[in-house]
Each structure stands twice: as structure tokens, then as C-alpha cells.
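[1] generate a structure from the sequence data that follows.
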Amino acid sequence: MTRLGLSPLAWLDEVETRRRAAGLRRFLRARPPVGAELDLASNDYLGLSQHPRVLDGGVAALRAWGAGSTGSRLVTGNTELHESFEDALAEFVGAASALVFSSGYTANLGAVVALSGPGSLLVSDALTHASLVDACRLSRARVVVTPHADVSAVDAALAARTEERAVVVTDSVFSADGDLAPLRALHEVSRRHGALLIVDEAHGLGVRGDGGRGLLHEMGLAGAPDVVMTTTLSKALGSQGGVVLGPVAVRDHLIDAARPFIFDTGLAPAAVGAAHAALQVLVDEPGRAQRVLDHAAALASMCGVDDVPPSAVVSVILGEPDVALAAAAACLERGVRVGCFRPPTVPAGTSRLRLTARASLTDDEMVLARRVLTDVLSPA
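    As a prediction, the model looks like this:
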């Protein structure tokens, strides 16, 4: 029975109360164009979002093509700029082709859903990014979620399948912990069972591999006919957008079948121009990738993390949400901005500070980071 006079959104008040009590309420905080704090929270791994060449690339595209792409890429939103960037990125990572989407999220939705579907099996790592989780849910395929980095569980799921087609889905670098997927072993298992391997290189591009070409390239899997790579332009390349890279047949199929590509407005030219310029900076300065890893190792040492990070991400697990929030606030008060990850982003009991290294960190910034992090994280 309908309750007269009761708002259909009244239940949100109770939800918010529970979130506040658990320390899980989230807030938007606007930042200035140039922050006064040292930024150890963003995903601008190569420090290119403010690079003069990248800004010039975005401005030039803006002036040439306008503020927006004006439509979906199948109608009026496709430009020569989009296609030249696709060619350049595919060549850089060793893929046969590339297709630009409006975001990394939509790239994952488009690739996973269009390459699976009813009557197929999706095998997904338990810690894959939310965009891959949502893609699996939307696919209408049968989904098996395997324990994190458990190749034997992937093998068992593929061996037991009754479906004709199967797809294995994983991040290359996991966003919360910064650890690496066992890509060679996953590819071997996938190939043995005739499954496609889709790898999200959002946190691998620009950081892992020769000159930042990604973990797939580092593992010798670039251009493999049974591997599809997705990535974002909003992290190492300092811009916005997403890309799916793989065999030409995959690109052709996505143009026909990927709903986030067909029905979404094309990526704005300014974002494409900025990403293209950032890619050229990376080509010209391949040492940026190693500097990210060097700075990540130094940050981990400052935080008392024993293992050397294999990526830009330094994860400092503190336990409960309120403890992590307090530590992040203390860092900010001292002039250092760090990320704070709480459930549901990470499992209960593993709330943490998430620090990210940048290639562009200066010696003075690293001195400040050491002073603040040592002060905040040292036992009382």
C-alpha cells in the first residue's frame, strides 16, 4: 500500500545516517587550478596534465575542431585527429588497431559487452575495476568471479565451461593495491582453452614496459591475436577518454556493436589533441616511466611499506575508515594531499592511504613528502 504524503526518496535519509556512522560518507571538494599542496593523490603519473606541449596540443585541437565533437563518431563526431591518434597509440603499444571512446569506463563497457554476450562465459578477477564489474553485469553472459590473481581458478572455470565462447577479464595493474596481474600465465591458460583475454592497462600505460608501453608489451603479449587491451587517457597521458586496442576485426566489430561507442558523443577534440601531445612527450622522454617507479619506491619507504611497488600506486593499509580519514586529513593539514580509499572501494578492514608517484616530483617535494609522511604515520 502506498503511504500517502511519504516522499519516495525518504529512504535516503536512513542510508545517509548509516554511511555517516560508518565513516563512509563522501564529499566533493573543489580544487584550485594550481593546488598549494603537494599532490600525491592524482593519477597524473607522468606529470603531463599541465605540461606545456600537452596544453598546446589541446588548445590547437580546440581552435581547429571546436569545443565539442558535435555528435557520435558514426555521425559527425569523428575527425582526422581521432584517427591519427588511434594509429599513433596502436603503434606505440604494439597493437594492430585502436578505437577511441569517450572515457575509460565506456571503453571497458563497450569491449567486454560486445565481445561476450548471452551464451558465453566471462571469467573476472575479484579485484577488477568497477567498470569491468559493471561490464560483466551488463553482458548477459555467465560470469565467474575468481579469487585475486588465482590462475588455477581461472583454469578451472574455463575447463568446466559449457559455453562455446569465453573471455577472461583482468586489470594489468590493480588500482587500489598497485600489484600486477600474472599476465603471461593468464594468457597461457586463456589460449589453451580458446578464450579471449581482455586486459585493462589504465594503470600500466606510461608506467610499465619499455618506455611506458604497458605491461602487455613488457610481457611480450603486445599484438597477440587473442588479446584485447583497454586503457584510459586520463592517467599517464594527462587528458580524458578511453581506448580499446587489438586486432582489426575487434575494432570493426566494436564500431558495429559497442553501444557506448555507437550512441555516445565522440570524445572532444581538445582531449584527443592533448592525449596525442602527451603520447609524443612520452615517446621523446621514455625515462619518465622509470622515474615514476623510482619515486614510488621512495614513497613506499617513507611510509614503512616493505615491498617495492611495481607500479605508481603505494598502498598504506590502516584498517578502519576513521583511521584512514584522520591520517589523510593530517597529511593535508601539513601540505600533502593523499588518497583515502574506504569500502566499498576496498574490502572492509583495509581502509588505506593510496599514494601515487609522479615522474615530475622534484627533490624538494620528495623532502616535504618524507617529513610529512614520517610524522603522520610514525607510531605515537
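
[2] contacts and neighbour counts: CA atoms only from here.
    OK.

[3] now the helices: where do they sit in the stretch 201-350 of the chain?
    For the stretch 201-350 of the chain, helices defined by DSSP state H, counting those that start in this stretch occupy the ranges 215-218, 248-257, 259-262, 269-284, 287-302, 321-333.

[4] tell me which of those sits nearest to Thr232.
    helix 269-284 (10.0 Å; CA to CA).

[5] report all helices and strands that that closest one contacts.
    If contacts are counted by 3 or more CA pairs under 8 Å, 6 or more residues apart in numbering; DSSP states H and E, helix 269-284 sits against helix 52-65, helix 80-93.

[6] for the comparison step, fold the sequence that follows:
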Amino acid sequence: MDYYFDKVAILEMIYIFFYSKKSFKNINFFKRSLVLFLIFFSIQWIDITRYFSILDYRSTGEIFFELRNIAFFLDASLLLDLVGISFFSIFFIFSITLLYIFLDYEKTKSIYEDQKKIAAISSALEIQESENRYFKEIQYLVHDLKTPLFSINTLIEILSIQEENPKKLEYLGKISNSLERCNIMISEILRDTNKNYLKIRKIFDFIFSYLSIHNCIHSIKLCNYCPDSKIKVNKIVFSRAIINLILNSYDAIQNKENANITIKVKDYINFIIISIEDNGIGMSEEVLQQISTNKKFSTKNSSGIGLNFVKTVIEEHDGKLFVSSKKNVGTQFYILLKKGEVNEKK
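    Here you go, the predicted model:
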């Protein structure tokens, strides 16, 4: 049998071309193949008619050629044409109808998926908006606390000027320092994002003024090798992060002989490295792993939230925090920060 690449094959190729342009993500392979089979089957039926082949019956293939000859001798060519066109119409219409059903289902499914994505995005935005509104309300509330704290601090300063009793002055000083810590915590909650270029000396002067009434001050040794170098930081938030590390180190050196905390600040060309080292109880590998994966952990005097806060602050300042520790030997925290611009005036 010879096969002739005739107009039927051309029609099928045209249909395959348009069919391949459609994207079916939700219609399985069996359903797509069924439509394709019905189209081909319907087109083949018109090949037995007299009207489809313009050149020669033999161009349609040997079987159809013999079938047409038999119909001609039986004087049934018209009946053969009618049968061919009828079956073509039935199967073609059915296949096209099925195709449109599948396309409509595909379109409906795509719209549903798009609406589902939009709903998810909308829900996330609503949650974020709610959280932002809640956070703003907290900010307003905390901000309002500054006014009474300022008034109390002013009254304490007036009382300190008028008071001569050393014991009362000591108590007034402790109250003033407590108010200062409250102000720092309020600033931490408000989390002012403004950053300025500050000298290392000014930052540590502020830190030590905060720690002046804490017992850890007697165990700290500061080696600042670059007091006039500058880094771009938020003074309150960054200082709070350093204070957290110092207090963590102080917790670790409790009940240890020759306990000490050494802070070193060094200038390495374009970077400033701040190291905080202690000879305390150290940390296990498990705790170090939790720190590296940003998980909260528990220690004797801490919930672990402080160190996560420190990491967040350092990252917000485009810096990096490294931790090295050995059990019963000590812990070292290293902070790597970019050095400030030389031409900054502040």
C-alpha cells in the first residue's frame, strides 16, 4: 500500500499546529489524546468523498481508491459522499465541542488558581497591615511614656541639686540611672532607623555610662586601639546590642576565679572589628548550632532572645557576628563592621 501526503494530512498538520499552541495544565494526557484522535478520525472520513481530491482518486490511497471504484460501479457514489460527510460532521463537531469544554475547564481552573493566589496575597497584606497598625499603636503608646519619664527625671535633677544627704543623693542617682535605662528601652522599641557616623570612643563612653551602676563594670577591660575611627550606627540600638553581649559574658563568668571580660576594638583598613571575650563557662556545640541557625535557646539567666536581638541589630548595620566558644574555657564574640567615610564630619 502506498500512502500519499495529500490534503487530509495537510488538514491534520494544520490542526496539530493550532492544537500545540494551547496550554493544557489541568487536562490530562488521555483527554487531550482523545480529542486529537477524534479530529483525525473525522477528517479521514471526508477522504472517501469525490469532492475532496481534485487531482486523482489514487492520491488518497489504495483502499479509498478501490472503495470509490466499487461505489461508482454500484452507482452509489452519492451515498458514499453522504456517508463520508455525515460521519465527518458528527465526529468533527463532537471533537470540537469536547475541545471547547476542555478549554473552558482549563480557563476556569486558571481563573480559580489566579483568584486563589490573589486571595492569599490579599490575606497576607491584611495580616501585614494589621501587624503594622498594631505596631504603630504600640509605638504611639511607648512614645507617650517619654513625656512623664522626662518630667520625673527633671524633678530628680532638681531634688539632687537641693539635697545634701549623700545617701539620698545615691538613691536619686540610682533612680536617674533607672530612668535612663527606661529611655533606652523605649528607644529600642521605637527602633529609630536613623544612623550616624560616630567615633568608637563616643559609643563606648555611652555604653560604660549605662553600665556604670552594674557590677560587671569591675570585670571589664577595654582595649580601644582606634578611638577616633568612625562607624555608621544607630547609637541607642547598637549600644544596646553591645551591652547585651557584655551582660551575657558577665553571666558566664559568675563564680569563676580571675574572671574577666576583655573588649578589643581594632581598625583593619576598611573594617572595624569589635571582640568581646570572657573566660567563663563557655557554650556547648548544641548551643552554638542554635545560634548559627537563629534559634532561641535557654541559658541560666537568659531566654536567648537577647542574642537573637544582637544578631538582628548587627545585620541591620550591614555587619556580621561570629561566635567562638569552648566549654569551661570561655566565649568570644566578634563583630565585623564597615568603617565610616573619612570625610564624614560627625
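
[7] what's the TM-score for these two chains?
    TM-score of the superposed chains, computed with TM-score structural alignment, normalised by the length of the second structure, equals 0.22; 129 aligned residues with a CA RMSD of 6.9 Å.

[8] let me have the helices and strands packed on helix 269-284 of the first structure in JSON lines, extended by distance to Ala277 of the first structure.
    Listed next are those as JSON lines, based on distance: least, CA to CA, whole Å:
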{"stretch": "helix 52-65", "distance to Ala277 of the first structure": "5"}
{"stretch": "helix 80-93", "distance to Ala277 of the first structure": "9"}
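
[9] take those helices and write them to JSON lines, including mean neighbour count and distance to Leu355 of the first structure.
    Formatted as JSON lines, those follow (neighbours: other CA atoms under 10 Å; distance: least, CA to CA, whole Å):
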{"stretch": "helix 52-65", "mean neighbour count": "18", "distance to Leu355 of the first structure": "24"}
{"stretch": "helix 80-93", "mean neighbour count": "18", "distance to Leu355 of the first structure": "26"}
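
[10] of those, which is nearest Thr356 of the first structure?
    helix 52-65 (20.7 Å).

[11] what's in contact with that closest one?
    48-49, 269-278, 281 (CA atoms under 8 Å, 6 or more residues apart in numbering).

[12] again with stretch 131-149 of the second structure
    Contacts of stretch 131-149 of the second structure (CA under 8 Å, 6+ apart): 179, 183, 186, 189-190.

[13] how about a cut-off of 7 Å?
    Among residues not part of stretch 131-149 of the second structure, those counted as contacts by CA atoms under 7 Å, 6 or more residues apart in numbering are 179, 186, 190.

[14] which residue is nearest the centroid of the second structure?
    In the second structure, the centroid-proximal residue (CA atoms, centre = their mean) is Ala124; its distance is 13.1 Å.

[15] rewinding a little: so which of the contacts of stretch 131-149 of the second structure is the closest to Met13 of the second structure?
    Nearest to Met13 of the second structure among these, with distances taken as CA to CA, is Leu190, at 68.3 Å.

[16] list the contacts for that closest one?
    Counting by CA under 7 Å, 6+ apart, Leu190 of the second structure has contacts Gln139.

[17] ok, now how distant is it from Ile203 of the second structure?
    Using CA to CA, to the nearest Å, Leu190 of the second structure is found at 20 Å from Ile203 of the second structure.

[18] confirm Leu353 of the first structure sits in a strand?
    Yes: counting by DSSP: H, G, I helix; E, B strand; the rest coil, Leu353 of the first structure falls inside a strand.

[19] what's the farthest-apart pair in the contacts of helix 52-65 of the first structure?
    Pro269 and Val281 (18.4 Å).

[20] the two: which has the busier surroundings?
    Using other CA atoms under 10 Å, the more surrounded residue of Pro269 of the first structure and Val281 is Pro269, with 29 against 18.

[21] hey, where'd the helices end up in the stretch 151-300 of the second structure?
    Using DSSP H, counting those that start in this stretch, helices in the stretch 151-300 of the second structure cover 166-190, 200-211, 235-252, 285-292.

[22] picking that back up, so which of the helices of the stretch 201-350 of the first structure gets nearest Ser152 of the first structure?
    The nearest among these, by CA to CA, is helix 215-218 at 20.2 Å.

[23] helices and strands around that closest one, which ones?
    Contacting helix 215-218 of the first structure under the criterion 3 or more CA pairs under 7 Å, 6 or more residues apart in numbering; DSSP states H and E is no other helix or strand.

[24] and that helix, what's buried?
    Of the residues in helix 215-218 of the first structure, 215-218 count as buried by neighbour count, 16 or more other CA atoms under 10 Å.
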